[in-house]
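Asks: Task: produce atomic coordinates for the following.
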Amino acid sequence: MKALVLAAGLGERMRPLTEHTPKPLLAAGGKPLVEWHLEKLAAIGVREVVLNISWLAGRFPEVLGDGERWGLRLHHAYEGPTPLETGGGMLRALPLLAGPDGSDEPFIAVNGDIWTDYDFSRLPRQPAGTAHLVLVDNPAQHPGGDFVLGAEGRLVENGAPRLTFAGIGVYRPSLFERWREVVGDAEGAHDDPPRFKLAPLLREGILRGTVGGEHHRGQWTDVGTPQRLAELDARLGRAAGE
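Replies: Below is the predicted model:
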């Protein structure tokens, strides 16, 4: 199974920390945020990881090398100076993630700017539909949540409680089969390469009943501000000293 780490963001809310360092390479608990993911992915048997990169792209190979230290092979999918958003970035990386002969083999995708104690071994190797999302309780900065987890682990459009997408999921390339129709004339959709968000594709999949999920009740942090990064670093430091 292959994996994608979404690492192309500009990190504007993290300035000045991201003026010389991409957000996924900022350190928490003594190592870059992305390294926590690479360790988890290697531990469950993933051997090939794609990083989609844009801002300060050259820093990734400088810091991470070729992945050999984790038993991984790293591929870098450069998106140009303007990130392609989650959907566009994933679409561009599909040739590096698809199975043999373009088969619909699932892959893991993780946001590079989160930290969690979620056990990646819980992710399904063969999701029943086109995607399987990990959801968490709504953080203070996102009280409205994103999705509703319905019966039998299926995401549904309406209901309560709403939960927040953790930025961890398993996807099949077939999720993108109708992306042009679903995304329509959204800003950036007609660019070359196209730039669009993943959320419309997920919501369309939810309406068709092809998106599943689970609720992670453990630790999770969206490292979106310098304050949250400092709080995470302090917490991990205390845990290491116990």
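
Asks: Only C-alpha atoms from now on, for both contacts and neighbour counts.
Replies: OK.

Asks: M14 and L229, how far apart?
Replies: 9 Å (Cα to Cα, to the nearest Å).

Asks: more neighbours, the two?
Replies: Neighbour tally, M14 and L229, criterion other Cα atoms under 10 Å: the higher count belongs to L229, 23 against 19.

Asks: Provide the secondary structure category for the more buried one.
Replies: What DSSP: H, G, I helix; E, B strand; the rest coil gives for L229 is helix.

Asks: Enumerate every residue touching it.
Replies: By Cα atoms under 8 Å, 6 or more residues apart in numbering, L229 lies in contact with 28, 223.

Asks: Please provide the structure for the following sequence as well, for comparison with the first:
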Amino acid sequence: MKAMILAAGKGERMRPLTLHTPKPLIAVAGVPLIEYHLRALAAAGFREVVINHAWLGQQIEDHLGDGAQFGLRIVYSPEGEPLETGGGIFRALPLLGDEAFVVVNGDVWTDYDFHAIPRQLNGLAHLIMIDNPAHHPAGDFVLENGVLSDAKPGAATLTYSGIAVLAPALFTGCQPGAFKLAPLLREAMAAGKVTGEHHRGHWVDVGTHERLQEVEQLLAVAG
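Replies: Below you'll find the predicted structure:
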């Protein structure tokens, strides 16, 4: 199974750090954020990783190289213009092959164990969900008996972690260009083709300086 790390975001809320450094290379406890994902994927047996990039993307390629230092083979999907999550994954599909693949947002930090991620899909997508963080109290989707559905009034929601297994067929009918992933997921949910699981461990969307400090503190406690 291949994996894709989404690393094309500009990280405007992390300025001035991201004026000269791409967000995935911002150091957390002395280690670039993206390296936590690469090490976790390698430890779980993944060997091939696709990374998309846009803003200051050459720095990412220069730093990570071909991935040999992590026991991985990294290939890159450069984007000349922002393609959003859906468009970025669609552009990279030729590099990901015909089987289901893992996708990971490059700007989150988590202790999720990729050993546990399903290697096969029963449907079009499998999402890792987490408790709603303070900055996103409304959540995203409802998880019932392992199946995800769109949020509905009165139902308890969870938040999409940015980690998923996706089938290439999820993108059937899409066209090149910028588009979001969420509408594709909601359409698949309406057809009952999206499963999910609840990760109860640590997870932080490193989108602000305050959350960067939160990860630093978590890692300090973990020792």
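
Asks: And the TM-score between these chains?
Replies: With the length set by TM-score structural alignment, normalised by the length of the second structure, the two chains reach a TM-score of 0.96; 221 aligned residues with a Cα RMSD of 1.1 Å.

Asks: before we move on, back to that, residues in contact with both of M14 and L229 of the first structure, list them for me.
Replies: With Cα under 8 Å, 6+ apart, M14 of the first structure and L229 have no common neighbours.

Asks: Now for the residue lying closest to P78 of the second structure once chain neighbours are set aside: which residues touch it?
Replies: Using Cα to Cα, 6 or more residues apart in numbering and skipping residues adjacent in sequence, the residue nearest P78 of the second structure is H53, 5.1 Å away. Contact analysis of H53 of the second structure by Cα under 8 Å, 6+ apart lists 6-9, 60, 76-79.

Asks: give me that answer again for 6 Å
Replies: Residues near H53 of the second structure by Cα atoms under 6 Å, 6 or more residues apart in numbering: 7-8, 78-79.

Asks: Okay, the aligned partner of L219 of the second structure in the first structure and R217 of the first structure: tell me how far apart.
Replies: Under the alignment (TM-score structural alignment), L219 of the second structure pairs with L236 in the first structure. From L236 of the first structure over to R217 of the first structure the distance is 18 Å, taken as Cα to Cα.

Asks: neighbour count winner among these two?
Replies: It is L236, of L236 of the first structure and R217, that has more neighbours when counted by other Cα under 10 Å, with 14 against 11.

Asks: surely that one meets G30?
Replies: No. Look at L236 of the first structure against G30 with Cα atoms under 6 Å: they stay out of range, at 8.6 Å.

Asks: related to what we said a few turns ago, could I have the buried ones of the contacts of H53 of the second structure as PyMOL selection syntax?
Replies: A single PyMOL command selects the buried members of those (16 or more other Cα atoms under 10 Å):
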select buried, resi 7+8+78+79
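
Asks: In strands, which of the contacts of H53 of the second structure appear?
Replies: Using DSSP state E, the subset of the contacts of H53 of the second structure located in strands is 7, 78.

Asks: so what corresponds to I206 of the first structure in the second structure?
Replies: By TM-score structural alignment, I206 of the first structure lines up with M189 in the second structure.

Asks: Now for that match: which residues touch it?
Replies: S149.

Asks: Quick one: distance of the host helix or strand of it to the chain centre.
Replies: Using DSSP states H and E, M189 of the second structure sits within helix 182-190. Mean C-alpha position of helix 182-190 of the second structure versus that of the full chain (Cα atoms, centre = their mean, to the nearest Å) differs by 17 Å.
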